[in-house]
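In: sharing a model prediction with you, sequence too.
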Amino acid sequence: MERAGRRRKVRWKRVISLLFILMVAGVSAYTVYQYKQGVSLATDGKFKDDGKAASAFQGEEVKFGRINVLLLGSDSRGEEHARTDSIMIAHYDQETHQSKLISIMRDTYVNIPGHGEQKINAAYAYGGPELLRQTIKENFNIDINYYAVVDFEGFSKVADIIAPDGIEVDVPHEMTYGIGTTINAGKQSLHGDKLLGYVRFRHDKLSDFGRVQRQQEVIRKLKDEALSMGSIIKLPKILGVINPYVDTNMDTATLFSVGKDLLTNKSNDMKSMRIPVNGSFTNEKYDGVGAVLSINLNENRTALNEFLSS
């Protein structure tokens, strides 16, 4: 009887081991399949064979803890380094699961190392993500660990995967000039290209300030939509789509780790801020530079550091 019992135990251990192996193999195969599906949707991304800036970027890698990622949207028309259309810092704390988003107005007047006082978006044109990292460090005393330059066409595709039914917004007035489409006023759900137009439009009385508000609104809603999935099922496909549309120094393993952490740990509501903060700047015009936001640097540096440490 004892010998038969031992045989049954051995048999069950083998069955459990086999089931575990099959499960791991199945998950791995599904992950690869979804990733390849995502890649197939993004074969024309302009960063497909890029990565030149990654070797020059000197941000300190973070294995676990607080991560700051420089998010850049470029208005390039084919130039290697055009001025950036949007500048954001995405902050994520892997211990508290708190995510934060900082938008830096592109006309903010700062000192760019080696180039003197300029609009901050000129730093990318002069020296890519690394010079912009140095500029942020010198002016605001914030360390940037990683960067991601986004081709806006990829934003449309990713948004449609995360939110196939669109993102609900309340459009205050008709938007059409400079975005390649027409968005009517009123509450509605926007998909891909129209959602992209919504976050890029700036030809109204709020100008770039309104655009920054809409960018933060949409990113927050996309994050909430991703979390509402309650799983990481779509993550491999999303990473596959993103890959050719993003030039970044974050490897796929790090992207997957942070993405999985965000989805499975139900991070807190995303907090956001804008630089310059209210009451800390004046509108100025300088020869050779044009219209700028002249800021109280100490006030903004303190506000930014307090926001990240809270």
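Out: Perfect, I can see it now.

In: for the rest of this, base every contact and every neighbour count on C-alpha atoms.
Out: Fine.

In: from the chain's centre, how far out does the one helix or strand Gly26 maps to sit?
Out: For Gly26, the host element (DSSP states H and E) is helix 2-40. Relative to the centre of its chain, helix 2-40 is centred 35 Å away, using C-alpha atoms, centre = their mean, to the nearest Å.

In: got another one to weigh against that:
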Amino acid sequence: MKKQTFIIGAGLMVVVLLIFGAGVGAYTGYLGLSWDSGTAKIDDPALAKQLQTSKQQDSDDGPEAIDILFLGTNAMESAPGPADSTASTGFLTDMIMVVHIPADRSGVQLVSIPNDTWVRVPGHGQGTVESSAEDGGLPLAVQTISEFLAVDIDHVAVVDLAGLSALTDLVGGVEVESSTAFESGGHDFRVGSNTLGGEAALAFVCERTAFPKGDLQRIRNQQEFIRAVGTQVVSSDYEFNPVKMSELIRVLSPFLTVDSGLNASKLVKLGTQLKGISEDDFDFVTAPTEVPVVTDGDGVRLTADRGGLEKLKQAIADDTVSDYSFRAEDRHR
């Protein structure tokens, strides 16, 4: 049976977005206060320069497409936080996604970019896409990914992936389907169904060295986890329970660092516009790459499939990513 409201997330971000959409009246204001007081905000000119600003206000013709860069890290000691005076502190990424919200607000598309994808890093020559965050923090990461996908990034969010562990424990665990058997962090995952607690969930979404395809398999696991946690949140009726919604925001917000424009007011507006979407309106896409190449240092280099990448870039420009996802070779529903 089709769910009327499907709460899901790029890790955490879209979970939060749709919870704001489910809130009502004064209670939405309370959720907003919890969000604004709990999340770390970065208000830095170098980052603001890289973020798109012309789409912040809806036009007379209605809403425009929104693109949010979502970076996950399992090493938050190096990530930007409230004590930082700038956003330029380098940090390591374990997850790179662009959350694309189309102008008609008919769904959400999550575009994963493999960390090992070889790209042009402005001012640093060629390198992996993950090196942009390590070399120049959020401003350089936004600039690099914006250029790679030919997309204007409106907002950016960095999540401590430990938040996925906290989310998993909060909802009582999640059930994921694994396409391969592997071990990580003392946790054994079998082919088929696996029920995960918080620590196992973190291992499931962060592991990549155990797989011949490395980051490509990790992305599949991340997308599977997002699907599974969304299903679990829906089955627990969070959108209909103000106490549960409040607790979810309270638990998640400390794990998020966002640009100053991604405030409660913005989330309420976007969440309200997305209120009617369902499980079938979410799509996962991975930026297309060629066969992985092992480098001299035993690292892996992924070269973008130029033909496939151009089709993805055109779909983003035309706001037809949902249609593209049905034709894409590597998609996850």
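Out: On my side now, so go ahead. In this text, all values refer to a predicted model and were calculated from it rather than measured experimentally.

In: and the TM-score between these chains?
Out: Once superposed, chain against chain, the TM-score is 0.73 (TM-score structural alignment, normalised by the length of structure 1); 271 aligned residues with a C-alpha RMSD of 3.3 Å.

In: could I get the buried residue list for the helix holding Gly26 of structure 1?
Out: For helix 2-40 of structure 1, a neighbour-count test (16 or more other C-alpha atoms under 10 Å) marks 31, 34-39 as buried.

In: quick check: end-to-end length of stretch 260-270 of structure 1?
Out: Across stretch 260-270 of structure 1, the terminal residues are separated by 16 Å (C-alpha to C-alpha, to the nearest Å).

In: now tell me what touches that stretch from outside.
Out: Applying C-alpha atoms under 8 Å, 6 or more residues apart in numbering, the set of residues contacting stretch 260-270 of structure 1 from outside is 94, 96-101, 220, 226-227, 229-232, 235.

In: between those, which sits nearest Ser86 of structure 1?
Out: Leu101 (12.6 Å; C-alpha to C-alpha).

In: separation between that closest one and Ala159 of structure 1?
Out: 18 Å.

In: what segments of the stretch 1-150 of structure 1 are helices?
Out: For the stretch 1-150 of structure 1, applying DSSP state H, counting those that start in this stretch gives helices covering 2-40, 52-56, 122-140.

In: distance to Ala291 of structure 1 for those - can I get that in JSON lines?
Out: Below are these laid out as JSON lines (distance: least, C-alpha to C-alpha, whole Å):
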{"stretch": "helix 2-40", "distance to Ala291 of structure 1": "41"}
{"stretch": "helix 52-56", "distance to Ala291 of structure 1": "29"}
{"stretch": "helix 122-140", "distance to Ala291 of structure 1": "13"}
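
In: those: which one's closest to Ser76 of structure 1?
Out: With C-alpha to C-alpha as the measure, helix 122-140 is the member of the helices of the stretch 1-150 of structure 1 nearest Ser76 of structure 1 (9.8 Å).

In: what helices or strands is that closest one leaning on?
Out: Helix 122-140 of structure 1 sits against helix 52-56, strand 84-93, strand 109-112, helix 297-309, with contacts defined as 3 or more C-alpha pairs under 8 Å, 6 or more residues apart in numbering; DSSP states H and E.

In: how about a cut-off of 7 Å?
Out: Helix 122-140 of structure 1 sits against helix 52-56, strand 109-112, with contacts defined as 3 or more C-alpha pairs under 7 Å, 6 or more residues apart in numbering; DSSP states H and E.

In: gap between Asn243 of structure 1 and Phe256 of structure 1?
Out: Counting by C-alpha to C-alpha, the gap from Asn243 of structure 1 to Phe256 of structure 1 is 12 Å.

In: looking at these two, which is more packed in?
Out: Ranked by neighbour count (other C-alpha atoms under 10 Å), Asn243 of structure 1 and Phe256 place Asn243 first, with 22 against 17.
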